[in-house]
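1. Any chance you could fold what I've pasted below:
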Amino acid sequence: MSKQPRSRSATSRDRQAAERREQLLAAAKSLFAEKGYHATSTRMISQKIGMADGLLYHYFPDGKMEMLQTIIRDGHEQRVSRIDESWFLVQDDPNVPLKQCLLDFLLTIYRILLSDKELLRIQFREQELLDGVVLNYLTESVSQRRTQMAKLLERRAALGQIREIDYEAAAVQIMSINMLIVFKTVSGIDLTDGDTESFRERLIDNLLDGWKRADSAPD
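-> You can find the predicted model right below:
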C-alpha cells in the first residue's frame, strides 16, 4: 500500500518538471526572438518565469545553447507534421488543376510558417549556431519536401499536363517562392510589390508557361 502514494508523487513531480521545462523553453524562445541569442542571459530567462538563478541548469545542463537547439528542433518537427498533413490533401488528386494545387499548397505552407514568427526569426538570425545534428535534420526534412514536389510534377507530366522537365530543379523553384515571401516577414525587405498573393500567382504562372507541352501552345 505504501508504494502507490510514492508512485503518484513521482508522477506528479515528473509532470511538474515537464511543465517547468516547457515554461523555460517558452521564455527562452520569446527572448531569443526579441533580443537575440547572445543578448539573452540565462538569468533573464529564469527571471521571466520567476525561477531562481541557476535552477535552469537542472532542466538544461548545457544551458541556453541546449535550449536553442531544442526550440529549433521541436518547432521544426511540429511544422513538418502540419506540412505533411497538408501535403496528403493535395498530392494525389490529379483532377485539381496543377496551378490551383501549387497555389493552395504554397499558401498552406506559408500560413504554417507564419503561425510561429518567433521561431522564424530565431532560425534566420541564429542559423550559424545550430549544431550539426539539428542542421542535418532541417536540411533532410526540406529535401524530403522537395522530392515529394518533384514526384508530383513528374506524375502531372505523365498525365500530359506539363512537358518533361528537370523535376527536382522545378520543385526548388516552387519552394523558393515562399522563401522570398517569408524573407519579407523576417527582414522587412519586400520583393513582392506589397501584394504577396498576386506575387505568388504571377510566379506560378511564369513557371507553368515554361512547362507547357509544345502541342498545347497556341497556334
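2. CA atoms for contacts and neighbours, from now on please.
-> OK.
3. Let me see the contact set for Asp53.
-> Residues counted as contacts of Asp53 (Cα atoms under 8 Å, 6 or more residues apart in numbering) are 42-43, 46-47.
4. Restricted to helices, list the residues you listed.
-> Counting by DSSP state H, the part of the contacts of Asp53 found in helices is 42-43, 46-47.
5. ok, those vs Ile72, which is closest?
-> Closest approach between the ones in helices among the contacts of Asp53 and Ile72, by Cα to Cα: Thr42, at 17.6 Å.
6. Sequence B follows; please return its structure for comparison with A:
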Amino acid sequence: MKKSDQQRQNIIDVGRALFAKNGYAGTSTRMINEQAGIAEGLLYYYFPQGKRQLLDTIVHDGIVARRNTAAIQLQDWHADNLADQVMTLFHTFWQSFDNDAGYQSFLITIRERPLLSAEQSQWLISTIEGVQEQITTALRGVDPRPEQRERLATIAQLIMSIFQRTVYDELLIRDSRNPAAMDRADVRREICLVLELMKK
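-> Just a heads-up that it's a prediction; the model follows:
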C-alpha cells in the first residue's frame, strides 16, 4: 500500500472511531487531525468536502464490507441439515460486525441515519434484500415445488428478520460484541420454528 493510501486509510480509521464514540456532530475536523497526527488541511486533500465526505466514505465502506461478507454461496442446502446450514449463514452474517471497523460502521450508520442520503439508504436496503433473496433461492433448492415459491420467500424474510433483530439486540441494546455470550440456542430455536413452516 502506498504511503498516500495508508494516510487516507488512517484518516478513515480515526474518523470512524471518533464518529462511533462521539457522533458525527460531536467530532470536529480538528479532533480528527489531532488523533490522526496530520497537519490541518490534509484531511481536505483526501476528502475535499471535509467531514461529511469522510462520513459518506465510512458508511459506504461499511455497507460494502457487510455485503461482501454476506455474499456467500448458499447452494446445495439439504432438508436433513437445513437448520445447521441456516445457522452457518447466521455466523457469517454476524462476522461482518465482529471487528472494530464493522461494529463502528454499524453504529455510525444507525446513529447517523438522518444524515444518510437516499442512495446510501438504498445501499442498505439492497444489501438486506440481496441476502434475503439468496436465502429464498437456497430454500427453493430444497423444496422446488412451484406452489411453495411464495411461502419460501416469506420464510426467507422471517429468517432475515431473526438475523437482524438478534444483531440489533446484541449490538445496540445489550452493547455486546461477544458472540460467545449470545444465546445462540434461542436463535436456533427460532430458526427451527420458522423452518417447520416448510413442512406444511
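7. Could you get me the TM-score between them?
-> Here the superposed chains carry a TM-score of 0.85, computed using TM-score structural alignment, normalised by the length of structure 2; 193 aligned residues with a Cα RMSD of 2.5 Å.
8. if we can go back for a sec, considering the contacts of Asp53 of structure 1, which are maintained in structure 2?
-> Contacts conserved in structure 2 for these, using both residues aligned by TM-score structural alignment, their matches' Cα atoms under 8 Å: 43, 46.
9. Got a quick ChimeraX command for the buried subset of the contacts of Asp53 of structure 1?
-> Buried residues among these (16 or more other Cα atoms under 10 Å), as a ChimeraX selection:
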select :42,46
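10. Now render the contacts of Asp53 of structure 1 as a markdown table, adding distance to Trp87 of structure 1.
-> As requested, the contacts of Asp53 of structure 1 are exported to a markdown table (distance: Cα to Cα, whole Å):
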| residue | distance to Trp87 of structure 1 |
| --- | --- |
| Thr42 | 39 |
| Arg43 | 41 |
| Ser46 | 39 |
| Gln47 | 41 |
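11. quick one: which of the contacts of Asp53 of structure 1 is nearest Phe60 of structure 1?
-> Comparing every one of the contacts of Asp53 of structure 1 with Phe60 of structure 1 (Cα to Cα), the shortest separation belongs to Thr42, at 10.5 Å.
12. what's the counterpart of that closest one in structure 2?
-> Aligning on TM-score structural alignment places Thr42 of structure 1 opposite Thr29 in structure 2.
13. returning to that earlier point: show me which of the contacts of Asp53 of structure 1 is closest to Ile174 of structure 1.
-> Of all the contacts of Asp53 of structure 1, Ile174 of structure 1 sits closest to Thr42, with 40.2 Å by Cα to Cα.
14. Excluding residues flanking it in the chain, which one is nearest the closest one?
-> Lys64 (6.4 Å; Cα to Cα, 6 or more residues apart in numbering).
15. one step back: nearest to Arg8 of structure 1, of the ones in helices among the contacts of Asp53 of structure 1?
-> Among those, Ser46 lies closest to Arg8 of structure 1 (Cα to Cα), at 27.9 Å.
16. Tell me which other helices or strands the longest helix anywhere in structure 2 touches.
-> The residue-count maximum for a helix in structure 2 (DSSP H) belongs to helix 118-142. If you count contacts as 3 or more Cα pairs under 8 Å, 6 or more residues apart in numbering; DSSP states H and E, helix 118-142 of structure 2 packs onto helix 51-70, helix 149-168.
17. among those, which is nearest Val14 of structure 2?
-> It is, among these and with distance given as Cα to Cα, helix 51-70, at 10.3 Å.
18. And the next helix or strand after the closest one against structure 1, how far off on average?
-> Next helix or strand after helix 51-70 of structure 2 toward the C-terminus (DSSP states H and E): helix 82-95. Compared with structure 1 after fitting, helix 82-95 of structure 2 deviates on average by 1.3 Å (mean Cα distance after the TM-score superposition for structure 1).
19. what angle sits between helix 82-95 of structure 2 and helix 149-168?
-> Calculated by axes from the mean of the first three to the mean of the last three Cα atoms, to 10 degrees, helix 82-95 of structure 2 forms an angle of 40 degrees with helix 149-168.
20. in structure 1, what residues pair with helix 82-95 of structure 2?
-> Using TM-score structural alignment, helix 82-95 of structure 2 lines up with residues 98-111 of structure 1.
21. Show me what the matching stretch is in contact with.
-> Contacts of stretch 98-111 of structure 1 (Cα under 8 Å, 6+ apart): 83, 86-87, 90, 156, 161, 175, 178, 182, 200-201, 204-205, 208.
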